[in-house]
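Student: sequence and predicted structure below; questions after.
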Amino acid sequence: MADPERTAVCHVLEATEGGTRQYLSDLCLGLPAERFEQTAVVSALRAPEFGADIERLREAGVRVEIVQMVREVSRAEDLRAYRELLAFFRANPFDIIHTHSSKAGILGRVAAWRSGNSALRVHSPHAFAFEMNLPASRRRLFAAAERFAGRLTDLLICTCEGERETALRHHIVPPSKAAVVRTGVDLRAFHPQANAHRIREELGLPQRHRIVGTVGAVVEQKGHRTLVEAARIVLDEMPHTTFVIVGSGVQRHELEARAAELGLGRRFRFLGQREDVSRLLATFDLFVMPSLWEGMPYALVEAMAVGVPVVGSDIPGIRDVVQPHSTGRLCGAGDAAALAAAIREALTDEGASSRMAQAAREVVMREHSRERMVSAIAGCYERLLEVRAE
């Protein structure tokens, strides 16, 4: 039974990996339990390791319900998931239903609307599906679906100004229903560390090499193919450099084969999924985010918090936090030559890179703490309820 003294919030998420997984955990574990009674309706298909998150959420007092949702469009699977969500919302009253990412965003908002549940409907896109590298017809379909769901949305919470601008440009919601709450990270975990040389020894990374690394799922979105091609160009001029990818995903074997084909050998390492990302970031001389599309990536903000110089793609979400010649360097998405040039410049001009890294850390400390993000989300919920009560 719902506690009338607390705001009942239901989160809905299919994409239980990467940044959206972290975002759900941050909200469920960070929103004050004395003010919010939280439920998470999640799919467990994406990442087997998400099972540990489910147990941790339940131990913290969050109700977790499983509704299996698939990433790809599937008429049969999507209809089944929609019906399960519809039944759940009819049986369980909430004050706020907050959907996350594309699939849960469409199914969850439509089911909440059709169920007659009186909850206010909030959505966080975490990048829009119509920005993906897809055929034009598929992008138009996804944009139309987002516009329809936008009409059912009381508030769209974007992770950066660029994402909000995308939503307004595509007429997803009117400006009055689009807010920005910047991605926040755990500054107690992500901070400069002085033992990078010992970590390099543990990993077998050359002490005298410059380490260029990235963190993220090894999937098309993250642009790792561009990084492999750029590495070949950089290594021709700067052979004492080692490239590192931290993360797992469907493209790993393909990228390993391409790195071998290019003769990169031990100078391009795939470290797989790791739980000690904050320690690994401290070993990097340069963090690279070569993504093709993004919301505002956690890994980039975490690298900046650790004080590592950064290079990123010139796309919404990255350019919101990486200001050229101020907090980092930008280059064209998917352009290996441009990425290589930015990497060479960052490694060569150490003074400028260090100054930009310090400025970036100051921005993160000021604007991107996890506590600030969670507090702002709580404020969004409470303002929505206050307006409805007027």
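Tutor: Happy to help now that I have it.

Student: CA only for contacts and neighbour counts going forward, please
Tutor: OK.

Student: ok, longest helix in the protein?
Tutor: Ranked by residue count under DSSP state H, the longest helix found in the chain is helix 370-389.

Student: which elements pack onto that helix?
Tutor: Here helix 370-389 touches helix 18-30, going by 3 or more C-alpha pairs under 8 Å, 6 or more residues apart in numbering; DSSP states H and E.

Student: coming back round to it: contacts for the longest helix of the chain?
Tutor: 26-27, 30-31, 95-96, 120, 181-187 (C-alpha atoms under 8 Å, 6 or more residues apart in numbering).

Student: put this beside the first:
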Amino acid sequence: MRKIRILHVVQAAGGVDRYIRMLLKYLDKEEFENIMVCSQDFHKGDYEGLADCFEQIEMNRAIGMSDLKSIREVRKQIKKYNPDIIYAHSSKAGAIARVADIGLKNRCVYNPHGWAFNMRCSEKKKKMYAVIEKMAAPFCDKIICISDAEKQSALDKKICKEEKLQVIFNGVDIEAYENGTHGKVKRADLNIPEDAFVVGMVGRTSPQKAPDVFVRMAKLVKDEVPNTHFIIVGNGNQEAEIRKYAKDNGFEESLYITGWVDDPMSYVELFDVACLLSRWEGFGLALPEYMMAGNPIVASRVDAIPNIIRDGENGLLVEADDATGASEAVLRIYQDRNLKDKLVAQGLEDVHKKFNARRVSEEHGILFHELLVMR
């Protein structure tokens, strides 16, 4: 039988890039052929052995006149490859691909990877993003939500009818992690003593991931446990501000910011407690990654995070922007070994049962087949 041809349109890199690579890795290559049409932020070498074809066009994050050129280029690629299914990833590519596909004979799937209207921004921008999503919704067959919270957001904003929405929870590549090399980064490499208590986070140093809350929490924990060290795995525009706070409060020597790294899990393995204190979060892929590494978790009670973290069972939840509450949760784990062991054990069970990347690909495969039956 002829393979089902899927043309992926994607603009935003980062977490979306990782998501697509895991998806393609476990999609059945005997059944599916995958074409990548992506922005200049992607690298062809990352998709060798994953994608059958790789096309690069100019797509910009900001809304502007260049979008018209992007729409023409995407439509050109759709006509060139004549796919069975268009799969648009993230808000910008979702709008471009759905407009480019108008009038062409295929099925269209859209995955926002977190609604833009859930970001912390002005009410004017939130309304604009919601209007764009409502206008574009009729031009696709299915919208994939990465959590129950994302689906509820779409229903609350009346983006589309419920039957168009399908939840497929995110996942992590457990097999690759468990079969990989561990311990590549040592505490000594970061000048962290072996007996130190290490608290870390993975995420950009930008407002969404709340690194400012993390360092305010860090000061409070440091005051109680002087041998605590802190690691932020990521880069971003708030790094100078974060370093200044640590310096002004006397713990700059205990804070390590990695910048961009290819293998964040090498640093996650050093954590005694892992934090995700985001102000908004479509899913929070770092959470199952923390579970996979055997980290107890402290996370903010926002958006999709309570879909993943059950307070007191596989992690501890605190309110957004609550540095004091976060420090108290971290110290509870430090002081109570039984609590820590309980959170870790339940997290490991959950990541294997619920958040395996292989399951994500299997659910996509079922959806793709169902869409073609609808023809």
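Tutor: Right, received. Where do you want to start? Given the structure is predicted, the values throughout are model-derived calculations rather than measurements.

Student: overlay them and tell me the TM-score.
Tutor: The TM-score (TM-score structural alignment, normalised by the length of structure 2) is 0.94; 375 aligned residues with a C-alpha RMSD of 2.1 Å.

Student: of the contacts of helix 370-389 of structure 1, buried ones?
Tutor: Among these, the ones that count as buried by 16 or more other C-alpha atoms under 10 Å are Asp26, Leu27, Leu31, Asp95, Ile96, Leu120, Val181, Arg182, Thr183, Gly184, Val185, Leu187.

Student: just the residues you listed: which are in strands?
Tutor: If you go by DSSP state E, those have Ile96, Leu120 in strands.

Student: quick one: the strands in structure 2, in order.
Tutor: 4-10, 32-38, 53-56, 85-89, 107-111, 142-145, 165-167, 197-202, 228-233, 255-257, 273-276, 297-300, 316-318.

Student: how about stretch 319-330 of structure 2: buried residues?
Tutor: Glu319, Ala320, Asp321, Ala323, Thr324, Gly325, Ala326, Ser327, Glu328, Ala329, Val330.

Student: run through the helices of the stretch 251-375 of structure 2 in chain order.
Tutor: 265-268, 286-292, 305-308, 323-335, 337-354, 357-373 (DSSP state H, counting those that start in this stretch).

Student: can I get the ones you listed in TSV with distance to Arg279 of structure 2?
Tutor: Output for the helices of the stretch 251-375 of structure 2, formatted as TSV (distance: least, C-alpha to C-alpha, whole Å):
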stretch	distance to Arg279 of structure 2
helix 265-268	21
helix 286-292	14
helix 305-308	10
helix 323-335	12
helix 337-354	22
helix 357-373	25
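
Student: select, out of those, the one closest to Glu58 of structure 2.
Tutor: Among the helices of the stretch 251-375 of structure 2, helix 357-373 comes nearest to Glu58 of structure 2, with 27.2 Å by C-alpha to C-alpha.

Student: residue in structure 2 matching Ala378 of structure 1?
Tutor: Under the alignment (TM-score structural alignment), Ala378 of structure 1 pairs with Gly365 in structure 2.

Student: next: Ala127 of structure 1.
Tutor: Per TM-score structural alignment, Ala127 of structure 1 is aligned with Gly114.

Student: any idea how far its match lies from Gly236 of structure 2?
Tutor: Here the criterion is C-alpha to C-alpha, to the nearest Å. By it, Gly114 of structure 2 lies 19 Å from Gly236 of structure 2.

Student: quick one: which of the two has more around it?
Tutor: Higher neighbour count among Gly114 of structure 2 and Gly236: Gly114, with 24 against 14, using other C-alpha atoms under 10 Å.

Student: ok, for the more buried one, nearest residue in space, not its chain neighbours?
Tutor: The shortest distance from Gly114 of structure 2 to any non-neighbouring residue, by C-alpha to C-alpha, 6 or more residues apart in numbering, is to Gly282 (4.2 Å).
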